[in-house]
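1. give me a 3D structure for the following:
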Amino acid sequence: MPHLVFAPLIPTGLLWLLAGVTLVMLGLALWRGLAGWLLRSFALGALLAALAGPSLQSEERQALSDIVLVLVDDSASQGLGERGAQSRAALQRIESRVAALENTELRVRRIGDGAENTGTLAMNAMAGLLAEVPRSRVAGVILISDGRVHDLEMRPDLPAPFHLLLTGEEQDWDRRLVVKNAPAFAIIGEEFRLELMVEDQGRVPASAPAYAELTIAVDAEEPQSYTVPVNEPLELPVTLPHGGLNVLQFEIAATPGELTARNNSAVVQINGVRDRLRVLLVSGEPHAGERVWRNLLKSDASVDLVHFTILRPPEKQDGVPVDELSLIAFPTRELFVEKIEEFDLIIFDRYRMRGILPMSYIDNVVRYIRNGGTVLVASGPEFGAVDSLYRSPLAEVLPVAPTAQVVEGGFRPKITELGQRHPVTEGLEKFAPLAAEGDEPGWGRWFRILEVEKFSGQTVMEGPDGMPLLVLDRVDEGRIAVLTSDHAWLWGRGYEGGGPQLELLRRLAHWMLKEPDLEEEALTATASGNVLTITRRTVGETPPGPVTLTAPDGSVTSHDMRQLSAGKYQLIWEAPATGLYRLDQGDLTRVIGIGPASPKEFEQTIADGTALLAPKPGASGAWGSLTRLEPGLPELRLVAQGRPASGRGWIGLTPREAYVTLELRQAALLPGWAWLMLAAGLAIAAWLIEGRRGAKR
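-> Here you go, the predicted structure:
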C-alpha cells in the first residue's frame, strides 16, 4: 500500500520556523477578526506543503519463509534406553508438521560427542546454526536431547521461542563409580589416599542393593575384590609399586536395572617418582677417583649421599690416639644392620676386607641384594688381592671372579654389541668428544683394568682384547654391577676430551633402581589422543614377535612392529575406541588407558533439563519450555508474538512475516506548479473576500 513520505526542499529547522511564523500570523488575523483568514491559512499551508516535498511511495515486497531450527542430540548418552527411538519419532513429527505449514522451512543440525571428551556442546551448535540464518526469520528453536549439555555458559540470546523435547524416562536410575582426587604424580613407596565413591542417581528402586562389589587392579596384576557401601565416600590407601606409569583400574559389578554399566569403571594413571635417591658410598682408601664419585653424586640435588672413606687401616700402627683417628666413628652397625634397607644404592669404591666390616655384615648386604637392593662395585687392583670383596660372602652374588692380573696401559672403553642394545649404554657414542687432528676418535683413554672371569650377567662395556669392563647382573629381586677399572675419574677430569661419566652413572643408577625406561626387556606404551605408540626394547638378537592388543570390548588383534634401532621396535596404532587396552608380547604385559574409562557423557546419565532451562544471569523466568517425550509427542501450533508459546501437549512457533523489498517506487504528490497555483488561487480568493467586505463598510 502506498504511503506518504517527505523530502523537504529546505532545511527541516527552517521549515518548522516558517510553520511557526505562519501560525502566529494566523492567530493575529483571527484575533483582529480579519476576513479571509481561513483562505490565507490554506494558502500558506499549501506553500509549506510544497516546501516539505510530499510524495507517495509504494513497495513491491516478496514474503520470506519462516525458519524452524531443530538440533538433535546424537551424543553417546542418547544411546541409552529408548532415547534414540524417542528422538527419531520426535524429529519425524516435527518434519511432517513443518512440511504442512505454509511458507515455513526446517533446518536440522545433529550434535555428536565433543572432541577430547568435552561432552555435548549443544549451545555452540545452536549459536553456529543461528549465525547461518537471518534472526528475523527464526520462528522457533527446538532441541531434542536428554538435557545433559556441557556448555551452558554459551547459551545464546534467541529471537524466538525455545523448546526442549526431553528424552529418557522418569523411572531411570543409574549407579556409577567416581574417583574424586587422582594425582598425576606420586612418590614411590609413600602412601597417599584416593577418594572414591559409588553413587546412585535418579529414582533408585528400593530393591537396589546398598553395597557394591569393587574390584581393584594395578597394571596387569590379578585384581582384588572388596564389598563397599553405596553413596558413602571411601578413602583408599595406595602405594605405587614402581617408577614410571602405574595404571590403577577400579570397577564395580553391574546392578540389574541400572541405566548403563559404562560408568561402572575408572582408570587412574599415575606416574611414580622417587623423592630422594639414598646412596651409601664406602671408599676403601683415598684415591684420585674418590672425589669424582663424590662430586658426581653431590651434584644431583635429588641424591642423599652418605660417604665414608677408610683413611687408616686397622693394621697400621703409628701411635696416633684412637680418639683422633676420625671426626666421627664409622657407624657400621647402624648402616649395615639397622638402616641398610633404607638405601637405594650401595657403592663399594675400591673397598678391601680389612676387618672393619664383619662377614655377618656382608651377609646382610647379600640379603639386601636378594631382597631387591642394588650394589655397584667400582674395583681397582685390590679386587684381585687376598683381601678382596670377592673373598667375602658377596662372592655368591658377584657376576665376575678376579684373576689377580692387572693390565696397565692406555685403552679406550668400548660399548659391546650387547651394550648397543642395552638401555644403560645405548647411544652413549653421541657423547664422544670431537677428536683432534691425528687422534683416534672416541672417548678419553683409561690406563688400568683388572682381568676378571665372567660367569653370569651382561657385559655392556669392554676394555682391551674384549676384557669385561662393565658387567650388569640380576640376583633374585636385586641387581649388581661391577666396574673393573678405577680410572673412570679420567672422564670426569676431561682427560683427552673425557667421556660420558655423568650420563653413564645416571643410567646405571636408574637401571639398578628398576626404572621402567631402562629395563632391558620392556614393553611400553604412550597415548596421544586415540593414537597409541607402543615401544619394545630387547637385548635379544632375534626380533620380538607381534604384539597382541585386547580392546575394551574384548576384541583381540595382532600387529608386527618395525625396528627403529638395535634392540628397539615400535608400533604406532590408532585405537578405534576409548577405554583400557591390554598389550601382550611373549611374557611381557602392559595396560594403558586411552581417553577416560568413563567419558563425560556418562558422568550424569539421568535425563534432566533443569540446568538448561534455568534463567540466564540477570534475567527472570525460564529460558525456554520443557516437554517430556515419554508421555507422547507434542503438537506444533502457531502463536502470535508475545503469547504463551507452550502448553499441555503442544509447543508453539511464532510467525515472523519477514519479507524482502524487490522494488521501491516514489512519485510527487503534486507538481510544483500545481502547488503554486493552489496557493495563488487561495490568496486571491482571500483578497477578494476582504475587498468586498471592506466596500460594504
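
2. going by C-alpha atoms from here, please, whenever you check contacts or count neighbours.
-> OK.

3. off-centre distance for the helix or strand where residue 20 lies?
-> Taking DSSP states H and E as the criterion, residue 20 maps to helix 12-32. Centre-to-centre, helix 12-32 and its host chain are 78 Å apart (Cα atoms, centre = their mean, to the nearest Å).

4. can you tell me what sits against that helix?
-> By Cα atoms under 8 Å, 6 or more residues apart in numbering, the residues outside helix 12-32 that reach it are 8, 37, 41, 44, 48, 51, 52.

5. following up with a second sequence; could you model it the same way so I can compare the two?
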Amino acid sequence: MNAALVFDPLVPPLAIALAGGIALALCALAGWLRSPSWALRALAFAVLLLALANPALVRETRRALSDIAFVVVDQTESQSIGERAAEAKAAETDVLAQIAALNLSDPDNPIETRVVRVRNEGGPIRDPGTHLLGALSASASEVPADRIAGAVLITDGQAHDVDTMADFPGPVQGLITGARHELDRRLSVAAAPAFGIVGERASFRFTVEENGPEALLSKLGPARVTIAVDGEIVGATETAPGRETTLEVEIGHGGANIVELTLAPVDGEITLRNNRAAFTVNGVRDRLRVLLVSGEPHSGERTWRNLLKADPSVDLVHFTILRPPTKQDGTPVFELSLIAFPTRELFLEKVDEFDLIIFDRYRRRGVLPSPYIANIARYVRDGGAVLLATGPWFAGVESLYRTPLADILPVKPTSAVIEAPYLPEVTDAGDRHPVTAGLDRFNGGEAGAEPRWGRWLRQIELDRLSGEVLMTGAEEKPLLVLDRVGEGRVAVLASDHAWLWSRGFEGGGPQAELLRRLAHWLMKEPELEEEALSAVAEGARLTVTRRSVKETLEKLEIVAPSGARDVVDFTSVGPGRWRAVFEADEQGLHRLSDGVMSAIAAVGPPAPIEFERAVATGDVLAPLATATRGGITWLEDGAPDIRRVREGRAAAGRGWIGLARRGAYAVEDVRLTPLAPGWLMLVLAAGLMVAAWRVEGR
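-> Have a look, this model is predicted:
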C-alpha cells in the first residue's frame, strides 16, 4: 500500500492564487490597523482556500515489476577469429548465472533477462557489418523504458551502427572478447579496371593496411604481395603498409581474367581472411586480324569475305591467286595481282600479328615457298590458328598436306574425292562441342531431330589422325575436324561447298553461324571453349557451370576461404553442359576444381566490413558506455562481477559492472479519500468569521 497527498482544484489554480493574494493583503492590512481578529480572519481565508484546492489522500495498491536487462551476444563473422566465439559463449553463461544469483538473493527486485543474438544481416554473405546497437534498440523498444536495468554487450568491439543510438535508459556495459594487443594486416583493392585490351597491360591500385600496437607494427617491415591471374602466379612485389601501390597485369585472353592478390602473413596475425583480394578484368580484343588466302576465285570466296567483313572488329587481309606463275605470258610473278602483294612480309616477317589464317581451296602453285609454309606451322605451335577449307586439290599432288603444314594437320587425304550429294551431320562429340552444339536449331529444327538443311555435293575423303570429328558427311567420313597443336589450333573443313547453305540450296543451312563459331573458336574466344569452368555468385548461392566434350565428369570440389572443403555433384543440363549449385556459408574467395579445370569465385562483398578492422577494440563502444555510466571490460582480464546499483549512480568499476534498480511497478487498486469536504470547510470558515465578528464587537 502506498499513500500520497494530491490536489484537485475546484477552480483554476490561477484563481486560487489570486484569491490567496487578496486574502493575504487584507490580513496584512488588518494586522497593521491592530485589529484584534486579524488572525481569525486569516485562518478563515486559509480554510476557504484549502477547500478550493480540494486536497485528497490517494492510496495505491502496487505490484512490483521486474527490471529488464538485455544481454546482446555478437555472433557475426569477426567473432569466429581465434577463441572469440568460445570467450563469448563463456561470458554469456557467466552473465546469466550471476543475474540468476542476484534474483535469488533479492527476490523483491528481480531482473528479467532478454538475450539478443546478432548475426550479419542477411547472413554472412551480404555482410553489412555488425549491427549491435540496432538490435539492442529494436529489442528495447518493445518494453517500457522505466523497466530497463541496462545492457551487457558481449562483442569484439566492432559495431558499425553506433550512430543509430543517441540515448539508452540504462547503463551499457561492453564485455570485449579477444586481446588488447592483437595484430592484423589487410589487403584492399583501391581501383581496378572492368575491361582491358587483350595483349596489353591494365593497371590497378591496392593498399595494405595494418592494425595493432605501434610497438609491434614497427617491427614488421614491408608487406609482400603476390599477383596471380587465373590461378597462375605472374609476379610479386613489396610495399609499405598504408601506401597506395600501382601495378600492371597483362590481359592474356578474352573474357574474364581473374586477378588475385595474396598478402603474405606475418607472425602473430590473428586472421588471414582479409589477406586476399580479387577482381575480374574482362579481356576484349582491340582488333582481330585475319589473313584469307584463296587458291583461286570461286563461288564460295565471297561467303568468306562477307562473313569476315560483317564483323567490325575484324581486320581482313585477302590474298587471292589469280594465275599460276607457270603460265607462260612473260608476266613476272610479283605483278600477278593488282598491286604488289607483300608475300615475304606477310608470311615470314609479320605472320605472328595475325589471329587467324584461312586457306580457302588453296593448292601449291609456287607462290608460297616451303619455308613460308613451314613458318606458318611454327606460328600455329606458338599460339596461332589455321583453318583449311579444302577443295579437290587437297587430295592430289598439289595438296597442302605435301608441305611442312602436314606436321600440324589432324587429317590425311586418301586421294579420293566424293562427288555425290550428302547431308552434313553433327557427331555425338559435335553435340557437346560449342562450335556445333545446337547447330540444327538455327535452321528451324528441333534438338535431337533430323537437321533441316540442304545437302552438299562434294567432299574430300580424309583419315583422322588426331583431334575431334564434329561433323561427318558422305559415308560418315570426317567433314569437320578440330585439333590443338602446341599452343595453337587447327581446323579442317573437308569440302568447298559450304556456300550452298548461304545460297539457299535445298533450304540452305546455318552456314554463317557455323563459320562464325569456327573462326571464333580458332581465335580462342572464351564463350566457345570446349573445356571451361565458370561460376556466378548470387548472394550465398554459387552456380557453377562446366562445359566439356567428355561424357562424364568428376565431382566438383569447393574450398572455402577458411579451408573447409565441400564436394558437389554435377547435373547434366544438356549435351556438353553440366551445372552444380552450392550454398556458401562463408564470404571471400572460393576455389573450384573438378580435377581438370579450376576457377575462382568471389562470394559476398569484395571488401567485407567485418574484416576491415579485425582486431578487437573497446574504443567504438566506449563513448556510449561512458554516457550511460557503464564501462568497457576486457574478458582477457576475467569476467566481471555483476551488482545492483541505484539509478543515476556509476555502474562500473574495477572488476565489476552494475545493473540499475528501476523500481517499476503496476497499480492494481486506487482509493481516493477527500481531506477537505466542502460542507465541513464551509462550516469551519463560517465559524471562524463569526468568532472574528464577536471579538471585534466587544
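
6. so who does the residue nearest to residue 395 of the second structure when sequence neighbours are not counted touch?
-> Nearest non-adjacent residue to residue 395 of the second structure, counting by Cα to Cα, 6 or more residues apart in numbering: residue 415, 4.2 Å away. Residues in contact with residue 415 of the second structure (Cα under 8 Å, 6+ apart) are 394, 395, 396, 460, 461.

7. how close does residue 415 of the second structure get to residue 391 of the second structure?
-> Distance of residue 415 of the second structure to residue 391 of the second structure, given as Cα to Cα, to the nearest Å: 12 Å.

8. one more: residue 407 of the second structure?
-> From residue 407 of the second structure to residue 391 of the second structure the distance is 19 Å (Cα to Cα).

9. more neighbours: the two, which one.
-> residue 391 (23 against 13; other Cα atoms under 10 Å).

10. now do the helices in the stretch 351-500 of the first structure.
-> Under the criterion DSSP state H, counting those that start in this stretch, helices of the stretch 351-500 of the first structure are mapped to 359-370, 489-492.

11. average offset of the last one relative to the second structure?
-> Once the two structures are superposed, the average separation between helix 489-492 of the first structure and the matching residues of the second structure is 4.4 Å (mean Cα distance after the TM-score superposition for the first structure).

12. how far off centre is that helix?
-> In terms of Cα atoms, centre = their mean, the centre of helix 489-492 of the first structure is found 44 Å from the chain centre.

13. likewise for the first one?
-> The gap between the average C-alpha position of helix 359-370 of the first structure and the chain average comes to 47 Å, counting by Cα atoms, centre = their mean.

14. just list what that helix packs against, helices and strands only.
-> Contact here means 3 or more Cα pairs under 8 Å, 6 or more residues apart in numbering; DSSP states H and E; on that basis helix 359-370 of the first structure packs against strand 478-483.

15. okay, and the strand it packs on goes to which residues in the second structure?
-> Under TM-score structural alignment, the match for strand 478-483 of the first structure in the second structure covers residues 488-493.

16. contacts for that stretch?
-> 379-390, 408-411, 479-484, 522.

17. which of those count as buried?
-> Neighbour counting by 16 or more other Cα atoms under 10 Å classes 379-381, 383-390, 408-411, 479-484, 522 among the contacts of stretch 488-493 of the second structure as buried.

18. tell me which two of the contacts of residue 415 of the second structure sit farthest apart.
-> Using Cα to Cα, those span at most 11.4 Å, a distance reached by 396 and 461.

19. about what we covered before: quick check on the contacts of residue 415 of the second structure: which are buried?
-> So, by 16+ other Cα under 10 Å, the buried ones in the contacts of residue 415 of the second structure are 394, 395, 396, 460, 461.

20. neighbours of the closest residue in space to residue 65 of the second structure that isn't next to it in sequence, how many?
-> Excluding its sequence neighbours, the residue lying closest to residue 65 of the second structure (Cα to Cα, 6+ apart) is residue 665, at 4.7 Å. By other Cα under 10 Å, the residues close to residue 665 of the second structure number 15.

21. aligned to residue 665 of the second structure, what sits in the first structure?
-> Residue 665 of the second structure maps onto residue 659 in the first structure, by TM-score structural alignment.

22. check contacts around that match.
-> Residue 659 of the first structure touches 61, 62, 63, 64, counting by Cα under 8 Å, 6+ apart.

23. again, but for residue 655 of the first structure
-> By Cα under 8 Å, 6+ apart, the contact set of residue 655 of the first structure is 66, 139, 638, 639, 640, 641.

24. looking at the residues you listed, which one is closest to residue 555 of the first structure?
-> Distances from residue 555 of the first structure to those, taken by Cα to Cα, are shortest for residue 139, at 48.7 Å.
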